[in-house]
Each structure stands twice: as structure tokens, then as C-alpha cells.
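Undergrad: The following comprises the amino acid sequence and a computationally predicted model.
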Amino acid sequence: MQQTETQIRPVGLRSTNGNGHPSAVDHTVTVPSPPDVANGRVAAAAQRLIPSEVFARTTWQRRYAAQLRLTDTLVVCMGVVLAQYIRFGTPGTAAGDFKYLVPGFSVVFIVVWLFALAAFHTRSPRVIGSGIEEYRRVIAASFWTFGAIAIVTLLLKVDVVRGYLAVALPAGILGLLLSRLFWRGHMARKRAEGGYQTAVLAIGEPDAVQNLANELTQNALDGYRVVGVGVPGYGPPRGERITVNGTDIPIIGGETQVLEAIRTCGADTVAIAGTEHFGVQGIRRLIWDLEPLGVDLVVSTGVMDVALSRLVMRPIAGLPLLHIEKPQYLGAQRFQKRAFDICFASAALIVTLPLLIGTAIAIKIGSRGPIFYSSERIGIDGKPFSMTKFRTMVKDADKQLASLLNANESDGLLFKIRDDPRITSVGRFLRRFSIDEMPQFLNVLRGEMSVVGPRPPLRREVEAYDCDLVRRLLVKPGVTGLWQVSGRSDLSWERSVRLDLSYVDNWSMTQDVLLIAKTLRAVFRRSGAY
């Protein structure tokens, strides 16, 4: 009994057997039931789980999809009507056959566009609210529509629609993306209030299932709520719970209690963390069991921080194998990134030149000391360089560091104080809007930094790196990055390192552009800026 407790406690199990002591846990693997018994169990469970309960769990998804369908229809109609008006004027003013051809063509255009949005599953529960993938499908469906229309009109030699398409394409795509952005904001607000949730029943070994539950519930805006945990071989439920991110989650028992737990926990998704215990036949049987219940099944591969663009599912000999492409930070990709850095940094410095001059004057008037502050950072391949920023602290602030170490609020190698007494009044304003970091674009032009990349580390941080963290030095540090848009100074050391490593492994130009856009939003939100 004591040995069992030692195995379970590290993952947060807590007994509720009434006397305050952990109860014994049975790790005996349950022998699978014969097919007729299993089928009878499924039939009984399906009868207990009435269709109205399954329907109620996903009502918000259907309502959200209906809202998207309505706004998509309005946006497409408005885009096509706008294009028709700009190209041909008000209805009825077109001459000859165009008087009837143009409205008919507009109707066909609208129908084809809406059909493409549906065919590309832009309103699928799998992608709604997911961001990049949702936007990608909307854009792909729109370009497919215009490609099809262009080919047909070329074959029919209908030349009058060129200007028509030139207006409808950008107007429609922009309208669709803005409407999706609006509804994503609506979803985020609902999820922050506890609505629009996906109820998950997680199954797996204690360590694996706790990691899965932790990842699913780490960000409330992702919309996942783990309502129960199943441990293979656990046996019937004993009232025990695990604690994940401050939330107590009941252990529903072993894998044989899954069907009954779906009803009691209200789950609409079953997530498996590791398939070793189930095997091929067990997973197949579980898929068949969940099918009549209308419950989704997802399987965690155990692979973390790998971008979707690097994942390819390849069915080989009947087995779905996940192929992971290699990172793309070498060769031609590095040249492409360097060209982008030079163009962006040059444009940023030219556009913000009046702001930079005003900032320099304010710093000089506000306190004694130099305008710029330079500190050593470690760049690509471990090469040191001098990083330039606007000075935001009093002169000789570095000499006061030793007396402030006890007030450090960071949990790792970083030194962070929310109300650092060394920061000047001007410096506090500059940090709030990240203006102090603008001179780093000079480092970008010198080739020491990149516009987007991992956080620039100090020498003392690099000296404490283990083998995994050295991987951060494979790319240039960035003026902004995943750390900048994910909390900045509010991030824990572990989270900051994980984001940096994720960026190194998953770099792409598309990701860089998106991170720059998110940086602007993070700057104006001012979260974690101190």
C-alpha cells in the first residue's frame, strides 16, 4: 500500500476515502471482455447516453458555425456586389447583353465562392478558433474560386470580368479575414468566461496523462477543459483526483470505465496519452465504441513543440506513421531570412526616425548619463556582440545589481523586478511600449541579430546552459520572438526557454511575419512590459 502511494503521489493523486489517507490503487491489468460482452456494454452505454445529451455538448460549435456561415455569406455578397458596382455601375445600367449577363454571373460567382468555403471545411470544428489554419483555409478557398472563375472565363473568352475579379478578390478576402478575426475575439471572450469549452476525458499512464492535461489547460483561451482522467489498469474509481494547473480532476478508473465516464463527466472528446496499453486492437475497439456516442477520439503522439508544417501523416502497411520534417534554419532559408531582416530593419529605422530623435532628447533631458546603453549578448554560434538599446535606467545601474539580487522575481537565470528602482520615469514609458528596443535594428543591419528570433542571452546564462539549451545558439537572437508575444517578462524561465527552442526548430518566413504582427498587438497591450 505504501509502495503504491509513492508511485501515484508525484502526479498529484489525492484520496478522498473519508479518513484523509491515500487508498490502495490496483495496478492489475483488466483482461479484455469477450466480443459479445463488450458489444453488449457498448449498446447499454449508447442507450444510457441519449442523443440529446450528445447534441447539447456541441451546441456552441453548431451555433458558432452558423454565425460564421451567415457572415461569410454577407461578406461574399457584399464583395461581389461592390465589384459589380465599381466595374459596371448600378444594376440596369449595363448595355446590351451585359444587362442580364452581369447579375447572372454575380449570382454564380457567389454560389461558387460559398461552395468553396464549405468544401475547404473553413467552418469545421477542427479549425474554428485555431487561427493560422483557419485563415489559411479561407484564403485557399478564395484563391481556388478565383482560379476556377478565371479559367472558365478565359475558355469562354469573357474579357469583361477582369476588373470585376480584381476588385472582388482583395475585398472579399479582406472581409472574410476581418470577420473571422471578429468571431475569434468573440470566442476568446466567451472562453475567458468559461464558455465555448471542449470537455476532454484524458486516458494514459499517470505521468503522460498529467502532461497532456497540463498542456490542454495551460491557456484558457484554447477552450479545453479536462473533466476526467483514466489510468489503464486502475480498476473501478476510488474517489481519487489529480491536480493540474490548480484544478482537481477526478480519476474515473481504468479503460473499462471510459464509456460510463463519458456520461457522468459530460465529455465530448477522449484523448489518449500513449497507446502502449491499448494496442492496435484496443484502439480499434475504442474507435468503434465511441462512434455511436458521437464522441471524438484524439491520440497524443508525445511529440511537443513541432509546427504543423513539419508534420506529415504517412500510412505505411496499414499503420499511420507521423513523419517529422527537419528544421529549416540552414542554407537558402538563412539567406532569405537575412534579406528580410535588412529590408525590414531599414524600413523600421527610416519610418520611426522622428520618434527615435524625440526619444533621445527625452532621455538626455530626463536624467544624467548616455542616451544609449550597450551590454554584451551571445549571438549565433556562441559569438559575443554588443547589443544597443535606449538607456532606461539611471547611470551606472549595473553597479547596483548585487544589492538587488534578493529581490529577483524570476524563477531562472534571468533577473527581473516588476518595480525596479533603477528605472527612470522616461525609461518606464519607453519599456511600456518597447521603444527602448528600437536601436536593436542597428544590430540587425550589422548582422548580429535578426528581426525575429530567440531572446538575446547574457554570457552568464549561456555558461549555465545544458546540451539542450545550446540549441538556441543555432540562430541569431531576435528583436522580437515567441517570448515577446507570449508574456515577455511575465514568462517563467522554463516557458521562455521552451519558446526559444520551439522557434529554432519550427522557423519559417510565414511564422516570422505573423510574430511581427502579434508583436504590435503585444506592445499596445503592454502585458509583461517592465
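TA: Nice, I can see it. Numbers count the residues shown, from 1 in each chain.
Undergrad: from here on, contacts and neighbour counts on C-alpha atoms
TA: Will do.
Undergrad: how about Arg225, secondary structure?
TA: strand (DSSP: H, G, I helix; E, B strand; the rest coil).
Undergrad: in terms of contact, does it touch Thr198 like I think?
TA: Yes: at 6.0 Å, Arg225 counts as touching Thr198 under the criterion of Cα atoms under 8 Å.
Undergrad: Structure two is appended below for comparative analysis:
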Amino acid sequence: MFMTLTAGHGSEQTDAWLERRRPAKFPRRSWASPEPFVRRATEHNSGDDALRALPWVRSATAYQRITVGLDALVAGTGVAVAALLGGADRGSVLLLGAVCAVALPAIVGLMRGYERHNMGDGPDEFQVVLRASVLIAGLVMALAYLTPLTAPREVVLVGVPVVAATACAARYVHRRFLHAKRNRGQAMMRTIVVGDTASVTDVVDDLSLAPYHGYLVIGTCLSDVVPDAVPAVPVPTLGALADVPQVVSDYAVSVVVVAGNALSGQALRRLSWALRRAGAELVVAPGLVEVAQERVSVHPTAGLSLLRLEIEPPRRRMLAKAVMDRALGLCALAVLAPVILTAALAVRLTSPGPAFYRQTRVGVDGRDFTIWKLRSMYRDADRRRAELLARSDGDGLLFKMAHDPRVTPVGRVLRRFSLDELPQFFNVVRGDMSLVGPRPPLREEVLAYHDAVHQRLRVKPGITGLWQVSGRSDLPWDEAIRLDLRYVDNWSVTMDLMILWKTFRAVVTGAGAY
């Protein structure tokens, strides 16, 4: 099921009339003019090659080159080692390694995996590597069939999967370095936000909360600015809407974000012409909230640009999630059974009561189920909960205490490493829960939900989830709900795998656990 949104369509004469009559700070020039913009000397630029010399441009180019080099090194080395261990002759080993070292970057490049907006942020670059690895496996099999080259099956069955995993791991580490630089204000894209004051303020606030995306907002151009009265926005107002191309040139801006509905239709088209000459990218913030890229597609229809928004996940994705949950759940139970049994014995020997704790929770579509955990509290914990509500460290409906007196000494160790959650893999295998999803709530919590929070019950609850890997108990209730709703709207198998990886990292460090 899809929802279709129009991305704007207006009268060309009306847009041109508004463009000519809007207030301007600098000498007015038509956005459709073929003349280049005259860059005035400011502290932000110097000379015609200023944009190429800016630190963010150098960093972006270096990031691309290093990523290409990592892909080539990983592909060549991984395939060559697999061929060598499979018994291939030296010539075949060298040739296979060289071919794959060239082929993987070439395929990723053809899939647009090295473009700046696809790198350093989001799951796209990992997905491209995985798809390219499948084609590398096909290439190796074709070479083995069509040429005298010796290509042992170990190359396809072991070498290519190892290459895919290593390339993704290398990109992840490389991305962490990039995000660290962006958190220090480096390797950022100089950005201005244009539109009406209210819309611009919202976008500026949102971008400032996530510097790892790489947008450094240096100013705004407002549609509702008037002489001698500059509206209050979080960053400097550099001009009016008509001044956008000149501001881009003067302040060495690389990205222009259009917020709200101040520009649409032909006016937006004409702005794109001006920015092409000024050397900046155009980004439109359509006002959609918490929507992942995979859910949106553009369909040109009758001269309109229609945004089609996916509002229900396709059945194939739901089937893939179900298969992954059951398969990984069974594997986890088999591998972790000794750990669970040892922990259960420790619980049973150190405090009176059963080793396992059962509780009724609310699952998908509001259905009750019984959740299983290793008991980490004394037997009277449920009765004492009401006495401790006033001392809760959590806000909202979530009850949490950093130093909960109901927790046993062994229970503190289990909670520190999230071992008390391990029996929930049984709930995953049964189908009551998923590996990844919102936290399974109590019935009394659900009764206190307001309208939007009920959306958490649209998917199965999970052992881990987006809010758990984003701060766990350290997050306020409203932020936890926001992250849960983001997951419900945008979940995918790739997102689940990323959350599982981040969960492992959070468990090892113990972040937010008590």
C-alpha cells in the first residue's frame, strides 16, 4: 500500500512574478540568467578555486579515495588467500586477486556506491557492498567455467563472504573516524536553509542535533524577511529568498536545503538552474517525518514529481524477517544453552525462588504473551515495585532504578551483561517476539499510552531495538518512544542487522545497563 504526495507544481508566470517582487538584500539577478555569479571576496572564500580548497571538499575526496582503496585491498587479498588455501596454482592466485581487486570497486562505482551522498551515512553503502559481492561470486564462477583459470570452490563459498564481511567492517571503522571528525566540526558540508521562518527553524534545529550527517548550517535565506526586521532563527540570516544564489557564491556554500512551501514548482526549478551555475547542491525537505529512503520513490506523472510513500512493508520483507528471527533464534539457543544453564544454576543457588522469571507482556496487535527471563530480583520484587515508584530514575511510563534494592547480587552481574534477557530467544523461536523490535510493555503501561504510542504494537516486540542501542536506560521516555516509532515505520532486514551489531557493542561496553 502506498500514499502519493505531490512535490509541487505551479504556474510558471506566477512563480516568476513572485521571484521578481520578493525583497532582496543584494542586486537582483534572474535565477534563469545564463550569466555566472560574481563571487565577492569574503572571509569564506578567496579566488575562483576556493570551493576546491575548502576542508570539507578535501575530506570528502579523501574519504572516497580511501574507501576505494580499502575495497580493492580487501577484495584482492581475500580472494587470493581463499584461492591459495583451496590449492590453486600461483598464477591463478595472483590473477584472481588482481581481477577481484579491480572488479569490486568497479561494480560498487557502477552502483553509485562511491557518490558522496551515499557514503558515510545510512545503510546504503553496506547494501551496495553486499550486492557487489554477489556479482563478484558470479564473476569468479564465470572465469572458472570459461577460462583455464583455476578457481577453487573455497573462493566462492568462503573467500567472497569473508570479503563482503571484511569490506563492510572496514567501511564501518572508516565511517566511525569520519563521524568523530564531524562531531568536532570537521569534514562538514557548508549549508544554508531557505524558506519561511518557522520551517527553516525546524530544519536547522533537526540538523544541528545530528552533526554526523555532515550538514554545517552557516545561515539562512528567509522568504518572510523584511527591511529592518530580521526574524529570530538559530543561525544568521544572510539574505532574502531572492539572494540565495549570491549567498551561495559569497559564502562558499555547498548545499542549499529548501524547507516549507516558500518555493515550489517552476520557482524551485529555476533555483536549480541558478545553483547549477553557482556550484551547489539542492536538497528539498518535503516535511515528511521519520521516513527512511527505502520507503520513498519519485514518479514523474503529467508534469508533476510525485513522491510515493510506502506505508506497509511488502510481504517478502516480513517473510525474510520471520525466517531470520527463527533461524538466528534457534542458533542462539543452541550456542548459549550452556551460558543460560550456568546462570540459572547461579540464580537458584544464591537466592530463594525459581531460576526463571515469567511475566505477562503485550505483544503485536495488543495480544498478551508470557515472557521468559532469568530471575535477577528477589521473589517479592513485584510487590515492592509500587513502594519504589516515587524513586524511579526513568521518566514517563518506564520504571528504572540505577540502584534498585530488589536486584540480587547475581542479578546485577546478569543485568550488567544483559544475560537475564537470553531466555527470550525461546520467545523468538515461538514467534511471540522478534530479535529486533520495541520493548515488550506491561499491560498497565499500554493502558496509559496516548494515541501515537499505540503504533509500537504494530510490530512484534524485540529482545533489542533502536532505542536500546541508542542509550538504553539513559534515554528519556519521549526519546525512547520517538526511536521506537521510527523503527516501526522504517524497519528493514538491513536495519535489524545493524541494530544487532550495535547491541553486541552496547552489551560489551555495558552502556546504559542497570
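TA: Nice, I can see it. Bear in mind that the values here come from a model prediction, so they are computed numbers and not experimental data.
Undergrad: hey, where'd the strands end up in structure 2?
TA: Along structure 2, counting by DSSP state E, strands occupy 2-6, 189-195, 215-222, 237-240, 255-259, 281-285, 296-301, 304-310, 356-362, 368-374, 434-436, 462-464.
Undergrad: would you list the ones you listed in JSON lines and tack on mean neighbour count?
TA: As requested, these are exported to JSON lines (neighbours: other Cα atoms under 10 Å):
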{"stretch": "strand 2-6", "mean neighbour count": "13"}
{"stretch": "strand 189-195", "mean neighbour count": "25"}
{"stretch": "strand 215-222", "mean neighbour count": "24"}
{"stretch": "strand 237-240", "mean neighbour count": "21"}
{"stretch": "strand 255-259", "mean neighbour count": "23"}
{"stretch": "strand 281-285", "mean neighbour count": "15"}
{"stretch": "strand 296-301", "mean neighbour count": "13"}
{"stretch": "strand 304-310", "mean neighbour count": "18"}
{"stretch": "strand 356-362", "mean neighbour count": "16"}
{"stretch": "strand 368-374", "mean neighbour count": "20"}
{"stretch": "strand 434-436", "mean neighbour count": "27"}
{"stretch": "strand 462-464", "mean neighbour count": "22"}
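Undergrad: Just give me the match in structure 1 for Leu485 of structure 2.
TA: Aligned against structure 1 by TM-score structural alignment, Leu485 of structure 2 finds its counterpart in Leu501.
Undergrad: ok, now which ones touch its match?
TA: When contacts are counted by Cα atoms under 8 Å, 6 or more residues apart in numbering, Leu501 of structure 1 touches Pro454, Leu469, Arg471, Arg472.
Undergrad: Run these past structure 2 and keep the common ones.
TA: Compared against structure 2 with both residues aligned by TM-score structural alignment, their matches' Cα atoms under 8 Å, the contacts of Leu501 of structure 1 retain Leu469, Arg471, Arg472.
Undergrad: In these, which residue is surrounded by the most others?
TA: Sorting the kept ones among the contacts of Leu501 of structure 1 by how many neighbours each has (other Cα atoms under 10 Å) puts Arg472 first, at 28 neighbours.
Undergrad: Relative to Ala83 of structure 1, how far out is it?
TA: 49 Å (Cα to Cα, to the nearest Å).
Undergrad: ok, how many other residues are close to Asp395 of structure 2?
TA: 12.
Undergrad: Contact partners for the residue lying closest to it once chain neighbours are set aside?
TA: Computed as Cα to Cα, 6 or more residues apart in numbering, the closest residue to Asp395 of structure 2 that is not its neighbour in sequence is Trp477, at 5.6 Å. Listed by Cα under 8 Å, 6+ apart, the contact set of Trp477 of structure 2 reads Gly394, Asp395, Gly396, Leu397, Leu398.
Undergrad: Pick out the most distant pair among those residues.
TA: Farthest apart among the contacts of Trp477 of structure 2 by Cα to Cα are Gly394 and Leu397. That separation is 7.8 Å.
Undergrad: and for stretch 372-386 of structure 1, what span of structure 2 is it aligned with?
TA: Taking TM-score structural alignment, stretch 372-386 of structure 1 hits residues 356-370 over in structure 2.
Undergrad: what's in contact with that stretch?
TA: For stretch 356-370 of structure 2, the surrounding residues in contact (Cα under 8 Å, 6+ apart) are 344, 371-375, 432-433, 440-443, 446, 457-461.
Undergrad: contact partners of stretch 328-341 of structure 2?
TA: Leu419, Leu422, Pro423, Phe425, Phe426, Val428, Val429, Leu435.
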